[in-house]
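In: got a predicted structure here, sequence first:
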Amino acid sequence: MEQNVSGSLNLFVHNSKEVEFTVRGPRFVTFDLEDDHRIRPGSCILDIIFPAPTKVGEIIFRNYYTAWVSILIKGPPSQQPAPVGKQGPSRAVDEEVSPWQLAVPRKVIMPNPHYESGSHDLISISATESSLDWTNLLGMRILLQQPSPVWRTFHIEQISVLKDLPRRLANSNNEESMSEKLSSQTLTALRKSNAPEREGPPPKDFVGLVGYEVQGFLLL
């Protein structure tokens, strides 16, 4: 099944550029688990296909009884032309010359698969959680798994793909550097304004006062 999708979580994505994509699936798959035959999780695959190589910063979706997800990504074939008659990113995604690569393994989105907690949460997965780069993608494959027999139906819905990182992550480095700069400047100013006129090291209670003032200021 294919479905054209543009983002739907306007409340959460209005500050970031949304990426156009097509959804294929979900389709159910089975696995042989040699390590533990007692656990055979229900599994399905959902493919997100982009019309052209795309930078992705974040993917957001609403959970529906999925216990954990893994994300695989696919980029353009490295230095290899597409076969004759199979041009274009949407077809290249299906070629073995550009394999799927595991980017985010087994992200738990239900703390306990047998209970309701997390079953309808809004989930955000950013490029910073990936072991691979998300700057030139043709597709993303989401593997959904639910080992509990309690929930016969599980999927994800309301999918949005955003080009940029979440604001809290994109600004984290700047915020950290500004915080360090503010702390340093404040400490210097307090030392100068409260420094005793006499020569020699300041008294112990002065050092404690400066530390308290800086901490209190940063917490505001």
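Out: Ah, there it is.
In: from now on I want contacts and neighbour counts done on CA atoms only, so please keep to that.
Out: Noted.
In: isn't residue 161 right up against residue 58?
Out: Yes. Residue 161 lies in contact with residue 58 (C-alpha atoms under 8 Å); the separation is 6.0 Å.
In: also this one, for the comparison:
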Amino acid sequence: MEAVKMMQTMTPDDTKPVNFTVKAPVYLQIGDTKADTAHSGVCVVDVNLPFGKPVNIEEVTFKNYYTAYVTVRLLRRNPEQEAPAKWCTALRDLPLMDNPHTERGSQDYYTIHRTQMQVEPDHVVCVRLILRQPSLAWLTFSLEDIKIFPHTEPDPEKEVSDWLSDLTLIDQHPDLEGLPDPQTVSSSIQQMWALTEVMQTNQTTASIGRFDVDGCYDISLLSLT
């Protein structure tokens, strides 16, 4: 799996990043005393989200600084249980550089979306970023400009409104040229139906006498009996 390289977030424009506190990076050391310690190529960065306000994460964005791989761990608290929060691994050793010994990808912007994670990043109280750089070519490595955007459920009414606004009203279809307006035809039919009902209601029972017009017989009105 690869991280998504991009300069802009995929979240809506009106979505603001979550406020949080980033602890100072902790570089793991090898050795028992300070005299013989050496960098292990591993750094841990904890991102503490607001206390008492777990976050459903949509995506995490950052700028790389010579980090070859990143592992994302989440401290999640189940709101339906009183059990303590538990750590889980959302991503493991996600490559940020094509080669740890070369510059490519060393200072790119990245986005990790919730769909890339192995667990649902919901009810998160802390994000732990474990950085690895196995190459000795770089003295330091880290992540900069870290941002966490919250996940929001789409508004069904807004989706319908957006869908309707995308529809294009065609005033006159080429295949319907020359035909009367459908609304006019519908109105005329309703008027004819109403007139028919009135005529049937007021129909007279009087017999019709001679079929004459202006004193003359109209042959077309005569019929043999």
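Out: Structure's in. What do you need? Every value quoted in this text rests on a predicted model; they were computed, and no experiment measured them.
In: who has more neighbours out of residue 161 and residue 58 of the first structure?
Out: Per other C-alpha atoms under 10 Å, whichever of residue 161 of the first structure and residue 58 has more neighbours is residue 161, with 28 against 23.
In: counterpart of the more buried one in the second structure?
Out: In the second structure, the residue matched to residue 161 of the first structure (TM-score structural alignment) is residue 148.
In: give me the mean deviation of the helix or strand harbouring that match from the first structure.
Out: In this structure, residue 148 of the second structure sits in strand 142-150 according to DSSP states H and E. Once fitted to the first structure, strand 142-150 of the second structure is off its aligned match by 0.8 Å on average (mean C-alpha distance after the TM-score superposition for the first structure).
In: what's the following helix or strand after that strand?
Out: Using DSSP H and E, the helix or strand that follows strand 142-150 of the second structure in sequence is helix 156-166.
In: next one: that following helix to chain centre, how far?
Out: 13 Å (C-alpha atoms, centre = their mean, to the nearest Å).
In: the helices in the first structure, which residues?
Out: Listed in chain order, the helices of the first structure (DSSP state H) span 10-13, 89-92, 167-170, 172-194, 204-219.
In: quick check: angle from the lengthiest strand in the first structure to strand 155-162?
Out: Scanning the first structure for the strand with the most residues, using DSSP state E, yields strand 42-54. Counting by axes from the mean of the first three to the mean of the last three C-alpha atoms, to 10 degrees, strand 42-54 of the first structure points 20 degrees away from the direction of strand 155-162.
In: packing partners of strand 42-54 of the first structure?
Out: strand 21-29, helix 89-92, strand 137-146 (3 or more C-alpha pairs under 8 Å, 6 or more residues apart in numbering; DSSP states H and E).
In: is it possible to get a markdown table of those that adds distance to residue 81 of the first structure and mean neighbour count?
Out: Below are these laid out as a markdown table (distance: least, C-alpha to C-alpha, whole Å; neighbours: other C-alpha atoms under 10 Å):
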| stretch | distance to residue 81 of the first structure | mean neighbour count |
| --- | --- | --- |
| strand 21-29 | 23 | 16 |
| helix 89-92 | 9 | 18 |
| strand 137-146 | 15 | 24 |
